[in-house]
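[1] Coordinates for the following, if possible.
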Amino acid sequence: MATPPLSSSFLSFFLLIISTLVLILSSSSSNKLGFAFARREKIESNPLHHHTHTLQVSSLLPSTTCGPSSKGPKRKSSLKVVHKYGPCSHLHEDKAKTPTHAEILQHDEARVKSIHSRLSKMLAGSGGDDLRDVEASADIPAKTGSTIGSGNYVVTVGLGTPKKDLTLVFDTGSDVTWTQCEPCTQTCYKQKEPIFNPSASNTYTNVTCSSNSCSQLNSATAPGCSDSTCLYGIQYGDQSFSVGFLAQETLTLTPTDVFDNFLFGCGENNKGLFAGSAGLLGLARNPLSFVQQSAPKYGHYFSYCLPSTSSSTGHLTFGKGSDGASNVLNFTPLSKSFSGTSFYGLDITGISVAGRRLAIAASVFSTSGSIIDSGTVITRLPPAAYSPLRTAFREAMKEYPLTDAYEILDTCYDLTSFDDVTFPVISFSFSGGIDVELDEVGVYYAEKISQVCLAFAGNSEASDVAIFGNVQQRRLEVVYDLAGGRVGFGPASCT
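    Modelled structure (predicted):
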């Protein structure tokens, strides 16, 4: 069924509403393998050489060629994950449009501010931000990218009949899955694959305004109608947006994992920092997210391993079983503090540096609360948690010369005179009595060898939610078991 074009008057009115709401919201916002292991009864208070990672300085920057993952079992319901701007991604060909590290961190900050605003409204009982994106498993290869105001990872799925392959950013902080669609009534940004044409598919149908599916948009964004057809509108924290029709279509993850009547956004007016990708795969907790729509097959269960660098690959896997996630997993319960939101909340109970537990009061994390997010690059911590982490890290790194801060990163080192560098091991403690030791690549963010930084930042306010970002998740197996109400961490499943 062909899609009736959106009227320019409606789009102008809709975007005017979005812009106005954004202004209102803005003014109201204030060891080689990292793994989880059972907490020791006693944490060693000693020497640093038992709790460090030593790396060649030359290895801190990614390769210019793709090095596919050589680790991890074969997974039936899995997609390959790659860094959007790395050599493993076909979106990488236009290097002129690759953002700088500074731009990635600036976009990341915009995303974090948007998350803080959304959560403050949700937790205050206002039903959430009217402009937040709607969210929507099989194992899908994932790639890293910098879009939606942050550094994200991308996977390739099939849409329509006959199937058209589309590369989408996957995001645990987003609800609705959407892609750009013809005709672009006002504007579409440039993407690598051809824009999806619903008129060329035998299985495309629009969703009516009277359907239950359309009413579910209320929890994600302000819906609208055009000739009785349901419309969606998504505004992201960096002012990117997508506006179009809510529709149903056949979605193909793998040759054996095909979903009929999958609800998605068919965007005819799209703009922003999506840089070559065709749209977004929403993995949050909203009823429209892919996780919820695929629950009959996958049981609200998915996992991923984010590649260690932009020149390697990882995976995004849906479902549980012998071909699923690692058997060596330790789980922490999902935080009840965020049960009414789209986000995955975790209860952080402490942080250790080089085997020593930092003196952080329990109230520091209980005041802010914490979430895990695949789309946020740099982990954000409450000021009273970040300060002792920075102090301990600087003490462990005192033989290396400090250099200028880089954007939001204030602890950076010039390593040009060194062949090797030794980082202290950093681990997070979560409720349920587990410690998660970050992989060596989850400790630093390297813009260049002369500016290698601690990959953490402090929030402005003690009440701002802490966010466990994707740099810290690199190379870990991260498992979301929604039916069990928990998130698990396991040994690195990609290299």
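
[2] from here on, contacts and neighbour counts on C-alpha atoms
    OK.

[3] Now do stretch 391-407: distance to the chain's middle.
    Distance, stretch centre to chain centre, for stretch 391-407: 27 Å (C-alpha atoms, centre = their mean, to the nearest Å).

[4] in it, what's buried?
    Buried residues in stretch 391-407, counting neighbours by 16 or more other C-alpha atoms under 10 Å, are found at 392-394, 396-397, 400, 402-403, 406.

[5] quick one: the helices in the stretch 151-300 of the chain?
    For the stretch 151-300 of the chain, applying DSSP state H, counting those that start in this stretch gives helices covering 212-215, 290-293, 295-298.

[6] about what we covered before: a markdown table please, covering the buried residues of stretch 391-407 and showing secondary structure.
    Converted to a markdown table, the buried residues of stretch 391-407 look like this (DSSP: H, G, I helix; E, B strand; the rest coil):
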| residue | secondary structure |
| --- | --- |
| 392 | helix |
| 393 | helix |
| 394 | helix |
| 396 | helix |
| 397 | coil |
| 400 | coil |
| 402 | strand |
| 403 | strand |
| 406 | strand |
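
[7] Between the residues you listed, which sits nearest residue 472?
    Distances from residue 472 to those, taken as C-alpha to C-alpha, are shortest for residue 393 (15.2 Å).

[8] And the closest one, how far from residue 413?
    Between residue 393 and residue 413 the distance is 12 Å, computed by C-alpha to C-alpha, to the nearest Å.

[9] cool, and residue 152?
    25 Å.

[10] again, but for residue 387
    Using C-alpha to C-alpha, residue 387 is found at 18 Å from residue 413.

[11] neighbour-wise, which of those two wins?
    Between residue 387 and residue 413, residue 413 has the larger neighbour count (other C-alpha atoms under 10 Å), namely 23 against 15.

[12] Pull the contacting residues for the more buried one.
    400-404, 450-453 (C-alpha atoms under 8 Å, 6 or more residues apart in numbering).

[13] Kindly provide the distance from it to residue 53.
    Distance of residue 413 to residue 53, computed by C-alpha to C-alpha: 16 Å.

[14] this one next, for a side-by-side:
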Amino acid sequence: MATTTPFFLITLLFSFSFLTSVTFSRTTPTTTTSPLDVTSALVRVTQILDILNGHSDFQPFAQETIQQSSLDSSSFSFSFPLHSRELLNKTQHKDYKSLLQARLDRDLTRVNSLVTKLQRALKKEEVKSADNQVLTQGGKLSAPLVSGESQGSGEYFTRIGVGSPAEQFYMVIDTGSDVNWIQCEPCVDCYDQSDPIFDPSSSSSYESVSCESRQCDQLEVSACSRDRCLYEVTYGDGSFTVGTLMTETLSFGKSGYVEKVAMGCGHDNEGLFTAAAGLLGLGGGSLSLPEQLKATSFSYCLVDRDSNKSGTLELNSPVPSDSVTTTLSKSSKTNTFYYIGLTGFAVGGHPVQIAESTFELDKSGNGGIIVDCGTAVSRLEIEAYYALRDAFRSQTGNLKSTRPYALFDTCYDLSGLSTVKVPTVSFIFYGGKYFDLPAENYLIPVDSDGTFCFAFAPTNSSPQIIGNVQQQGMRVTFDLSNERVGFASYKC
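    Sure, this is the predicted structure:
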């Protein structure tokens, strides 16, 4: 014992020192100003328009070799690429303003959808007896015929294999959803997608889920037909997917495959995620992909939406050692959303005068701020937004202001400039920890001429949201086992 005790103590002290450096680092901002590369941003604007308008033969993913080995759910880890939605759904746009307006329209719908979902959770008992109850006689599911073409939940997608033998499909990822699903034959009504629609009869690993199963019981809305569990997922704009709950084998490229993943086999799907085949739910609910795979963590790195490069989605990956971390929690009313311990912002190294309680989640399930990969522009409580915006404006008197655009009320004419220095915007997390955002994560182009706008927006609804514009180019890690979230710069 005498020979091992000193080594144990040294190891323990080293471990504590390392964890302390990771968890409590950066209690001051690293910079007060950040460079904005105007030229590079406008080059990306041109490139994305060329791709969308068919002036480039860029293809996001080629067919990938599937690794024929099963992943052990207790120890597996894997990574697969992510792209922004425009590279899959190549809708032509006459100019960048047209593209941006389409994004902002989707974004508003997305935010409304999350707000609606939260309000439903807060009034769950009322919803069960309300008019949007979808169970009908005979154990069938029906849904309102409302167009969902404006639904904006699918901002990033990946490519995975479904079934045995595996067929590869483009799938949207979504931290604001729990149920995984894919469009299935026979289709009652399916929207257009890039790949052939999945045919469960061609897969030897397809199994329908019984009505008495744990997975069926975990659905928010379900019914039973011939001992098959039927499901429906509806979204805030009236879009929906309806079908049979199944278990299938999912293949993750060169990482291997996982068997018996519960997901919806959607036979009637209205307006969602045009071009993609379905959705991978990364939320905190029991049917989400991380929860089903018993993942201890997952992380992603979201590339600039104007970039033709890819980021990655990783499961069971460690928190990068240089991450700034804070608390990760869920509401008592819904497990889906990931609430984080944010206390405020700094601009140019100076804390903005915002009450810490502004971002707290109360016991009733209201308030708080979530991290969401499907929302683009971060939404802040009105007074918090004004305080942040005014602090930024006060330190940009050297820049030429120009008229507002859409939901952005703070814009600048940077035409003719190659690089400018702007005040650094930083998150402040519990414990006074700072995380500095790169300038391109809060000052974004809105046209091809050099107009850039401050990319935050006000909201009078819960929840507040950290969107993907503020997350782009960084590794965001959801450490589920330790209830922490980490932010690390330039980890794509």
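
[15] TM-score for this pair?
    TM-score for the superposed chains, counting by TM-score structural alignment, normalised by the length of the second structure: 0.78, backed by 420 aligned residues with a C-alpha RMSD of 2.9 Å.

[16] before we move on, back to that, nearest to residue 241 of the first structure, of the contacts of residue 413 of the first structure?
    Minimum distance to residue 241 of the first structure across the contacts of residue 413 of the first structure is 31.7 Å, recorded for residue 453 (C-alpha to C-alpha).

[17] Tell me if I'm right that that closest one and residue 446 touch.
    Yes. With contact defined as C-alpha atoms under 8 Å, residue 453 of the first structure counts as touching residue 446 (6.1 Å).

[18] Mind jotting down where the strands sit in the stretch 251-400 of the first structure?
    Per DSSP state E, counting those that start in this stretch, the stretch 251-400 of the first structure carries strands over the ranges 257-271, 279-282, 301-305, 313-318, 330-333, 344-346, 348-353, 356-357, 370-372, 379-381.

[19] what's the closest of these to residue 80 of the first structure?
    Among those, strand 313-318 comes nearest to residue 80 of the first structure, with 4.6 Å by C-alpha to C-alpha.

[20] Neighbour count: residue 453 and residue 446 of the first structure, which is higher?
    residue 453 (24 against 19).

[21] For that one, give its distance to residue 10 of the first structure.
    To residue 10 of the first structure, residue 453 of the first structure is 47 Å away according to C-alpha to C-alpha.

[22] Identify the residues contacting residue 342 of the second structure.
    Applying C-alpha under 8 Å, 6+ apart to residue 342 of the second structure gives the contacts 326, 359, 369, 427-430.

[23] In stretch 5-18 of the second structure, which residues are buried?
    Residues of stretch 5-18 of the second structure include none that count as buried (16+ other C-alpha under 10 Å).

[24] ok now that stretch, how far from the chain's centre?
    38 Å.

[25] What range does that stretch cover in the first structure?
    Under TM-score structural alignment, stretch 5-18 of the second structure corresponds to no residues of the first structure.

[26] Farthest pair within the contacts of residue 413 of the first structure?
    Maximum pairwise distance in those, criterion C-alpha to C-alpha, is 13.1 Å, between 400 and 404.

[27] what's the helix or strand for the residue mapped onto residue 37 of the second structure from the first structure?
    Taking TM-score structural alignment, residue 37 of the second structure has residue 55 as its aligned residue in the first structure. When elements are assigned from DSSP states H and E, residue 55 of the first structure belongs to strand 52-56.

[28] Mean deviation, that strand versus the second structure?
    Aligned to the second structure and superposed, strand 52-56 of the first structure gives a mean residue distance of 2.4 Å (mean C-alpha distance after the TM-score superposition for the first structure).

[29] Between strand 348-353 and that strand, find me the angle.
    For strand 52-56 of the first structure against strand 348-353, the angle by axes from the mean of the first three to the mean of the last three C-alpha atoms, to 10 degrees is 60 degrees.

[30] Can you spell out the matching residue range in the second structure for the next helix or strand after strand 52-56 of the first structure?
    Going down the chain from strand 52-56 of the first structure, the next helix or strand is strand 78-83, by DSSP H and E. Aligned by TM-score structural alignment, strand 78-83 of the first structure falls on residues 79-84 of the second structure.

[31] which of the residues in the top helix by length along the first structure are buried?
    What stands out as the longest helix in the first structure, according to DSSP state H, is helix 101-123. The neighbour-count check on helix 101-123 of the first structure (16+ other C-alpha under 10 Å) flags 101, 103-122 as buried.

[32] and the strand holding residue 55 of the first structure, what other elements does it pack with?
    Under the contact criterion of 3 or more C-alpha pairs under 8 Å, 6 or more residues apart in numbering; DSSP states H and E, strand 52-56 of the first structure touches strand 420-424.

[33] how close does the strand it packs on sit to the second structure?
    For strand 420-424 of the first structure, the mean deviation from the second structure after alignment is 2.5 Å (mean C-alpha distance after the TM-score superposition for the first structure).

[34] Quick check: buried residues in that strand?
    421-424.

[35] Provide a list of residues in contact with the aligned partner of residue 352 of the second structure in the first structure.
    Aligned by TM-score structural alignment, residue 352 of the second structure pairs with residue 358 of the first structure. Shown in contact with residue 358 of the first structure (C-alpha under 8 Å, 6+ apart): 350-352, 388-389.

[36] what does residue 385 of the first structure give?
    Residue 385 of the first structure touches 360, 364, 458, counting by C-alpha under 8 Å, 6+ apart.

[37] Kindly recompute the last result at 7 Å.
    Listed by C-alpha atoms under 7 Å, 6 or more residues apart in numbering, the contact partners of residue 385 of the first structure are 360, 364.

[38] do residue 56 of the second structure as well
    Contacts for residue 56 of the second structure (C-alpha under 7 Å, 6+ apart) come out as residue 50.

[39] try residue 77 of the second structure
    315-317.

[40] Report the separation between it and residue 252 of the second structure.
    Residue 77 of the second structure is 10 Å from residue 252 of the second structure, by C-alpha to C-alpha.

[41] quick revisit: quick one: which of the strands of the stretch 251-400 of the first structure is nearest residue 439 of the first structure?
    Nearest of the strands of the stretch 251-400 of the first structure (C-alpha to C-alpha): strand 301-305, 11.8 Å.
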